[in-house]
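Asker: Everything below, folded, please.
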Amino acid sequence: MKEIVDAVLSGEATAADYAALRLPDSYRGVVIRKEDTEMFAGIPSHEKDPRKSLHLDEVPLPELGPGEALVAVMASSVNYNSVWTSIFEPLPTFGFLERYGKLSELTKRHDLPYHIIGSDLAGVVLRTGPGVNAWRPGDEVVAHCLSVELESSDGHNDTMLDPEQRIWGFETNFGGLAELALVKSNQLMPKAQHLSWEEAAAPGLVNSTAYRQLVSRNGAGMKQGDNVLIWGASGGLGSYATQFALAGGANPICVVSSDQKADICRSMGAEAIIDRSAEGYKFWKDEHTQDPKEWKRFGKRIRELTGGEDIDIVFEHPGRETFGASVFVTRKGGTITTCASTSGYMHEYDNRYLWMSLKRIIGSHFANYREAWEANRLVAKGKIHPTLSKVYSLEDTGQAAYDVHRNLHQGKVGVLCLAPEEGMGVRDEGMRAKHLDAVNRFRT
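Answerer: From the prediction side, this is the model:
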């Protein structure tokens, strides 16, 4: 492994040099274990502790198959799907691995009693399998997390509709929170040259998800002048939605839960901000009953910030806690796009406000390769910036996941894998200097 790291850090190794490197028989990866799936039985979700379920284990190097690439992972990051995996919710991911393992002789590799997790990476290609032509050893890359087979016609208009669509590192094995990772070659994208390894690893999943949900025609199709309500606007997803709204000429109405998070939104350029904690919004009277008066108070506050206009697009991801309010405040003919449900999957809303006002609810899940590529291209051009706030060692991934689970973080949290320290991997210092304040916005 030291030879691999030395080659990357030299910045001078050629494709032939990388191809000649000896691969290790094993590597370190962050895993959950099948034997632990009942360890949190009977414990409320918010009390489950990822530090108890995530382990840094030595794991065997998987076989490299056709159309795949083996990547030396310099850095990764923690997403909410890593939290779900670590607390075995909504169900243990070993069921995903078992089903995938039944697909073919090649996919049997994924069905193991341990699951190497992680759906982001920045690193260097070490090997490519048969049939890979676009990438070669030594290429500096990031990976998006869409894994598809594309043997069905259903996926050829939008690969997210492929029947065998999966999220790498969540519904497949050999993920990015490790020293090495196995990906399909059509997951790879060029690393932004002005970013460090940990900065480049941060946008991946959330940046692509926000792009599809908000910008793409498969999502809301945002246009200039749209009023966009963004829940959790300084968080992992919301911070990218806020940037896309601002970059696209829309008007983000940022919902946050503290003065500090409001300041972060202002630093990105947002002006319309609602601190829901300070203003005391309680959309539920009790566990079973929502409060329409609070919807109306929320809608009135939005109009104060927009000059009397209602919301064109709601960027939804909290789910149960906020969904009723989201449907209510959307303008006639407007759109609610939803991905994830961090506060609960069973959404409730008053359908009169949907059908009689011709509103639309659009489900959005990650992004296809083209959408991920476009989102990454904007990062590489310095139009969208990482929202990295803190970086952990691979050994401390459990703590990183704990902090995300407890919402103790801002933006994204990174994890150093093979990179020995922060700040390494920058190839374009001139471009970095132009965007340094924006790159460091969530760090300061």
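
Asker: Could you use CA atoms for every contact and neighbour count after this?
Answerer: Fine.

Asker: Select the longest helix from the chain.
Answerer: Scanning the chain for the helix with the most residues, using DSSP state H, yields helix 292-306.

Asker: Any buried residues in that helix, and which?
Answerer: For helix 292-306, the neighbour count (16 or more other CA atoms under 10 Å) marks 292, 294, 295, 298, 299, 302 as buried.

Asker: Report the contact partners of the last one.
Answerer: Right, residue 302. 253, 308, 309, 310, 311 (CA atoms under 8 Å, 6 or more residues apart in numbering).

Asker: Apart from its chain neighbours, what residue comes closest to the last one?
Answerer: In other words, residue 311. In this structure, residue 311 finds its nearest non-sequential neighbour in residue 330, 4.7 Å apart by CA to CA, 6 or more residues apart in numbering.

Asker: How about residue 188?
Answerer: Per CA to CA, 6+ apart, closest to residue 188 is residue 143, 4.6 Å.

Asker: Look at residue 434 and give its secondary structure.
Answerer: Local secondary structure at residue 434 is given as helix here, using DSSP: H, G, I helix; E, B strand; the rest coil.

Asker: Quick check: the gap between it and residue 271.
Answerer: 23 Å (CA to CA, to the nearest Å).

Asker: Those two: which is more packed in?
Answerer: residue 271 (15 against 12; other CA atoms under 10 Å).

Asker: any idea how far residue 232 is from the more buried one?
Answerer: From residue 271 to residue 232 the distance is 15 Å (CA to CA).

Asker: what do you get for residue 336?
Answerer: 15 Å.

Asker: the more surrounded of the two?
Answerer: Comparing residue 336 with residue 232 by other CA under 10 Å, the one with more neighbours is residue 336, at 27 against 23.

Asker: Just to be sure, that one is in a strand?
Answerer: Yes - secondary structure of residue 336 (three-state DSSP): part of a strand.

Asker: Second input sequence below; structure requested for side-by-side comparison:
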Amino acid sequence: MDSLAEAVLNGATAEQLEREPLPDDYLAVHTLAEDAAMFRGVGDKDVRKSLHVGRVPMPEIAPDEVLVAVMASSINYNTVWSATFEPVPTYSFLKRFARQGGWAARHDLPYHVLGSDASGVIVRVGAGVRRWKTGDHVVVSCVQVDDQEPATHADGMMGAEQRIWGFETNFGGLAHYTVVRASQLLEKPAHLTWEESASTMLTAATSYRMLVSDRGARIKQGDIVLIWGATGGLGGFAVQLVKNAGGIPVGVVGSEAKAELLRRMGCDVVINRNEIGLGGDEPLTPERTIELGKRLGRAIREQVGEDPHVVFDFIGQATFGISVFVVRRGGAVVTCGSSTGYQHTFDNRYLWMNLKRIIGSHAANLQEQWECNRLFRLGRLMPILSEVHSLQESAEAARRVQLNRHTGKVGVLALAPETGLGVTDPALRARIGEDRLNPLRTERAVRTPAFAG
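Answerer: Below is the predicted model of the structure:
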């Protein structure tokens, strides 16, 4: 471990951190450009074969950037996409970004440091940074925008140069250090640990935009919201947001064990998809889609008496036709991804003749991120961290996400030597209670140094 990292862990002052030299390189989870074709024709694209944990050179920061010593990060599905080089190798994103020239050219490298979540301590600030300083405890938004692009000033997600850090850019958060723009920073919730706060922003803010924002479904009191994958990283936050808004969450999960977790989270209606024939490998024909939609609709009406106003769908190919069918007349299906496939098939009659809507949503702009993070800081949203791995175990952690063998969010310790560190408001934490803060947490928690190697 380098002297700067040691100073961070020892609680050094801003002045002390600035006196410590930057290391020439640092430990990071990365892919290699030379491996981009390794899974062509391969059935099981095992991410443990493409994810490397090793040292990479320390980049220089631009005037509008900061260098963060990463205490913890988490696994998002975009790390799986990067590691399988699908739907396209992320090196194409890096090359396109680099063609802008200037500071962007740094991103076109023969390796790609991954990770789109992080919590940590600022250790360097660029000359143009005004609102943040060395020593600040922060969480990182996954969204990078071009503040000189007009569309950005209406909605950061509408700018053509908007990118997801650690996926469409280099120097991501699964590392001991990360380079981010100052406009990505948010105040770390003081009552949360490093690993808890590093597990929230990408998925929670995505769910916030999908459901709460005026650019999403704009849920209100009494709305019935069908949530696919309700114990996952997106769905677990969706359940909380619907409850906070006075709505009625209807969570769909794939096992009785997950159904029990969902009940523990306070979800009003819990449906095990296997019990209504939604499990298995039977082809999803148009006729079967309608039949499954009818079964799901009956199950929802039996519990709440009405069809859902909104369907929250990031599953994609396997569920989208059912979502369009089951949402009520005038209702909305809001989507942010397609973990089972990008080609969606649905019967358009049920869309146009019943005046339904499909809303595409992607990540969240900085204001939405701030509003979402405020809910965490107030103790109104809770982390859904279920397990924590060391940085060296990142490939195995990503494999668990790839195979859907996890619930909630899977955390990764970077510089933090163990779980449970980083809390600066223990009084708020005590008022909330450990059980409420970690409803999905299992006994799996690393207690070994995460910075070895």
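
Asker: Quantify their similarity with the TM-score.
Answerer: Once superposed, the chains reach a TM-score of 0.97 (TM-score structural alignment, normalised by the length of structure 1), with 440 aligned residues with a CA RMSD of 1.3 Å.

Asker: corresponding residues in structure 1 for stretch 88-97 of structure 2?
Answerer: Residues 91-100 of structure 1 are matched to stretch 88-97 of structure 2 when aligned by TM-score structural alignment.

Asker: ranges for the strands of the stretch 51-200 of structure 1?
Answerer: Secondary structure of the stretch 51-200 of structure 1 (DSSP state E, counting those that start in this stretch): strands at 55-60, 68-78, 114-116, 121-128, 140-143, 146-147, 166-167, 180-184, 188-190.

Asker: Need the residues that contact the fifth one.
Answerer: For strand 140-143 of structure 1, the external contacting residues (CA under 8 Å, 6+ apart) are 120-125, 183, 187-191, 200-201, 204.

Asker: who wins for most neighbours among these?
Answerer: In terms of neighbours by other CA under 10 Å, those top out with residue 121 at 38 neighbours.

Asker: In structure 2, what sits opposite that one in the alignment?
Answerer: Checking TM-score structural alignment: residue 121 of structure 1 goes with residue 118.

Asker: Equivalent analysis for residue 390 of structure 1, please.
Answerer: Aligned partner of residue 390 of structure 1 by TM-score structural alignment: residue 387.

Asker: in which helix or strand would I find its match?
Answerer: Using DSSP states H and E, the element containing residue 387 of structure 2 is strand 385-390.

Asker: which secondary structure elements does the next helix-or-strand element following that strand contact?
Answerer: For strand 385-390 of structure 2, the following helix or strand on the C-terminal side (DSSP H and E) is helix 394-402. Applying 3 or more CA pairs under 8 Å, 6 or more residues apart in numbering; DSSP states H and E, one finds that helix 394-402 of structure 2 makes contact with strand 65-75, helix 77-84, strand 409-413.

Asker: quick one: which of those is nearest residue 1 of structure 2?
Answerer: strand 65-75 (12.1 Å; CA to CA).

Asker: Tell me the residues of structure 1 aligned with that closest one.
Answerer: Under the criterion TM-score structural alignment, strand 65-75 of structure 2 matches residues 68-78.

Asker: That stretch vs structure 2, average distance?
Answerer: With mean CA distance after the TM-score superposition for structure 1, stretch 68-78 of structure 1 departs from structure 2 by a mean of 0.3 Å once superposed.

Asker: circling back to that earlier point, could I get the strands of the stretch 51-200 of structure 1 in JSON lines, plus columns for distance to residue 249 of structure 1?
Answerer: Converted to JSON lines, the strands of the stretch 51-200 of structure 1 look like this (distance: least, CA to CA, whole Å):
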{"stretch": "strand 55-60", "distance to residue 249 of structure 1": "44"}
{"stretch": "strand 68-78", "distance to residue 249 of structure 1": "29"}
{"stretch": "strand 114-116", "distance to residue 249 of structure 1": "40"}
{"stretch": "strand 121-128", "distance to residue 249 of structure 1": "30"}
{"stretch": "strand 140-143", "distance to residue 249 of structure 1": "28"}
{"stretch": "strand 146-147", "distance to residue 249 of structure 1": "29"}
{"stretch": "strand 166-167", "distance to residue 249 of structure 1": "31"}
{"stretch": "strand 180-184", "distance to residue 249 of structure 1": "35"}
{"stretch": "strand 188-190", "distance to residue 249 of structure 1": "26"}
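
Asker: correct me, but residue 289 of structure 2 touches residue 320?
Answerer: No - with contact defined as CA atoms under 8 Å, residue 289 of structure 2 does not count as touching residue 320 (9.3 Å).

Asker: quick one on the thing from earlier: looking at structure 2, where would I find the counterpart of the following helix or strand past the longest helix of structure 1?
Answerer: Counting by DSSP H and E, the next helix or strand C-terminal to helix 292-306 of structure 1 is strand 311-316. Matched against structure 2 by TM-score structural alignment, strand 311-316 of structure 1 falls on residues 308-313.

Asker: Just the residues contacting that stretch, thanks.
Answerer: Applying CA under 8 Å, 6+ apart, the contact partners of stretch 308-313 of structure 2 are 210-211, 217, 219, 223-228, 300, 319-320, 323, 326-328, 330-337.

Asker: Cross the residues you listed against helices and list the overlap.
Answerer: Going by DSSP H, the helices hold 210, 211, 300, 320, 323, 326 from the contacts of stretch 308-313 of structure 2.

Asker: and which of those is nearest residue 81 of structure 2?
Answerer: residue 320 (20.3 Å).

Asker: ok, that closest one to residue 348 of structure 2 distance?
Answerer: Residue 320 of structure 2 is 12 Å from residue 348 of structure 2, by CA to CA.

Asker: which of the contacts of residue 302 of structure 1 are buried?
Answerer: Using 16+ other CA under 10 Å, the buried members of those are 253, 310, 311.

Asker: and the second one, what does it touch?
Answerer: Residue 310 of structure 1 makes contacts with 227, 299, 302, 303, 329, 330, 331, as judged by CA under 8 Å, 6+ apart.

Asker: For the residue lying closest to the fourth one once chain neighbours are set aside, list the residues it contacts.
Answerer: In space, not counting the residues next to it along the chain, residue 303 of structure 1 is nearest to residue 309; the distance is 5.3 Å by CA to CA, 6+ apart. Residue 309 of structure 1 makes contact with 227, 302, 303, according to CA under 8 Å, 6+ apart.
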